[in-house]
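Peer 1: Next comes the sequence, and after it the predicted model I'd like to discuss.
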Amino acid sequence: MMVQGVSINEMLNQSIQVLTKPGVETFERFERHGGQREATIYIMIAAAISAVAALVFGLLNGIVAALLNAALGFILAVAGFYIFVFLVYFIGKQQGGTGTQDEVFYTMALFVAPIQAVTGAVSAIPLIGCLALPATLALGIYQIYLGYLGVRSSMNLDQSKAIITLVLAFIAQLFIGFIIGAIFAAIFAMLGVASGSIEFN
């Protein structure tokens, strides 16, 4: 499968290089091989893998719940990536970063997509997900380190500015996520009240 001149196999090979030989130089070698479009498709494939796993193993709790969880998981994974990358790009620019939006998107996708696919699929399996929790947490910590390297590479920032950018982007993402979560909770609560009143009548 080709994505604007870059095959998925090439992107996987680049991800393997980034994951096994982490470094600013490694990221810089690939940051211009693709852009936002390629990164989006790569992330969507990873989110789809997680969503399919959630759907298959979620069927134990019912078809409707499984479909909703899978769809929501897919949407949140893609939206979360977009929010975080835009924040990294915006904050990085304020720190004097010179990278392009395409470079930031592609760089971040190279490590976020494979880790997301693996952790999402494994976590969806009831017993295995619990047993693999330490490994999942370790991958999460490793992802933070890769994020730091990715910010330095894609935004061309020094160590301290890269850390500031990463921390501020993470805090802002949590804040935005909280607001979005509160909105969804309010919507579901209203739907629950509405369906309850309909059943009551």
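Peer 2: It's in.

Peer 1: alpha carbons only for contacts and neighbour counts from here, please
Peer 2: Fine.

Peer 1: Just the element for the spatially most central residue of the chain, please.
Peer 2: Using CA atoms, centre = their mean, the residue of the chain that lies closest to the mean C-alpha position is Phe81, 4.1 Å off. Under the criterion DSSP states H and E, the helix or strand holding Phe81 is helix 63-94.

Peer 1: Just the buried residues of that helix, please?
Peer 2: By 16 or more other CA atoms under 10 Å, the buried positions in helix 63-94 come out as 66-67, 69-71, 73-74, 77-78, 81-89, 91-93.

Peer 1: Let me know the next secondary structure element after it.
Peer 2: Beyond helix 63-94 on the C-terminal side, the first helix or strand identified by DSSP H and E is helix 101-124.

Peer 1: Report the buried residues of the helix or strand just after that following helix.
Peer 2: Note on helix 101-124: by DSSP H and E, the next helix or strand toward the C-terminus is helix 126-131. Residues of helix 126-131 classed as buried under the neighbour-count rule (16+ other CA under 10 Å) are Gly129.

Peer 1: list the contacts for the nearest residue to Pro126 once chain neighbours are set aside?
Peer 2: Sequence neighbours aside, Phe57 is the residue nearest to Pro126 in space, at 7.5 Å (criterion: CA to CA, 6 or more residues apart in numbering). Contact analysis of Phe57 by CA atoms under 8 Å, 6 or more residues apart in numbering lists Ala66, Ala124, Ile125, Pro126.

Peer 1: and the comparison structure, right after this:
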Amino acid sequence: MTRPPLSPFTAPTRISDMFAQSAAVLARPAPSTFERFERRGGTGQALLYVLLAAAVSGVIAALFSVFHSDVTFFGQLFSRLIGIPAQFLVFTGAVYLIGRFLFGGTGRYSEVAYTFALFFVPLSIVGTLIGIVPVLGWLVQNVVIALALAFFGFLAVQSSMNLRSPVGAGVTLVLSALAYGTVGALLLGLLLGR
């Protein structure tokens, strides 16, 4: 069966629809739940949704920058507005390329981006809000939210790339994380001139 082309700006464009889809994915985590939604939006909607998470993170970090002498209000705001969507694109791009070329996945990039946005946005907003709390916030962000992102990412890889093998989906996710880390380290090295 051939699929019709999917525009990166396919409806729905309403954030409220995406919140409802996120709630469904978080309440009933399974590849089949992701599959219900993977073609209801595209790359454009995913980026819009991720920008929402970036804005929340940026505003909170900017407001709390007054407590740190080494960061500025606008530095925090703009670094998150640019950095979070860029990191999302790099990671989901790695998932798509690795899943497709190493494991024969048949999904489209728009499906990967949209399914990942459905869990990434609410989890990152919760992590940002909890991150305000000293010590406990760090623990929740770096352990609980990280484990939740890995769990939902595993399910999203299975769904969006049509990789039913747990090994293929897991290795795709791990290799994508390594690729993401490598790209980040290279970019940081370029920015710092090293």
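Peer 2: In hand now; what should we look at? Note that the structure is predicted; figures quoted are calculated from it, not measured.

Peer 1: circling back: how close does the residue nearest to the centre of structure 1 get to Gly129 of structure 1?
Peer 2: As judged by CA to CA, to the nearest Å, Phe81 of structure 1 and Gly129 of structure 1 stand 22 Å apart.

Peer 1: cool, and Val78 of structure 1?
Peer 2: If you measure Val78 of structure 1 against Gly129 of structure 1 using CA to CA, the figure is 21 Å.

Peer 1: Same check on Val122 of structure 1?
Peer 2: With distances taken as CA to CA, Val122 of structure 1 is found 5 Å from Gly129 of structure 1.

Peer 1: Aligned counterpart of Leu77 of structure 2 in structure 1, please.
Peer 2: Per TM-score structural alignment, the equivalent position to Leu77 of structure 2 in structure 1 is Ala70.

Peer 1: isn't that match right up against Val52?
Peer 2: Yes: between Ala70 of structure 1 and Val52 a contact is recorded at 6.8 Å, counting by CA atoms under 8 Å.

Peer 1: Cys130 of structure 1 matches what in structure 2?
Peer 2: Structural correspondence for Cys130 of structure 1 with respect to structure 2 (TM-score structural alignment): Val135.

Peer 1: Kindly apply the preceding question to Lys93 of structure 1 instead.
Peer 2: Under the alignment defined by TM-score structural alignment, Lys93 of structure 1 is paired with Arg100 of structure 2.

Peer 1: can you count the residues close to Arg36 of structure 2?
Peer 2: 14 (other CA atoms under 10 Å).

Peer 1: Please enumerate residues in contact with the host helix or strand of it?
Peer 2: For Arg36 of structure 2, the enclosing helix or strand under DSSP H and E is helix 31-37. Contacts of helix 31-37 of structure 2 with the rest of the structure, by CA under 8 Å, 6+ apart, involve Gln21, Ala24, Val25, Thr115, Leu155, Ala156, Gln158, Ser159, Ser160.

Peer 1: returning to what we had before: for the residue nearest to the centre of structure 1, give me its contacts.
Peer 2: For Phe81 of structure 1, the contacting residues are Ile43, taking CA under 8 Å, 6+ apart as the criterion.

Peer 1: if I look at the equivalent of it over in structure 2, how far off is Ile125 of structure 2?
Peer 2: Counting by TM-score structural alignment, Phe81 of structure 1 lines up with Phe88 in structure 2. Phe88 of structure 2 sits at a distance of 14 Å from Ile125 of structure 2 (criterion: CA to CA).

Peer 1: cool, and Ile60 of structure 2?
Peer 2: When CA to CA is the yardstick, Ile60 of structure 2 and Ile125 of structure 2 sit 10 Å from each other.

Peer 1: Could you do Glu111 of structure 2 as well?
Peer 2: With the distance defined as CA to CA, Glu111 of structure 2 ends up 22 Å from Ile125 of structure 2.

Peer 1: now do Pro166 of structure 2
Peer 2: The separation that Pro166 of structure 2 has from Ile125 of structure 2, given CA to CA, amounts to 28 Å.
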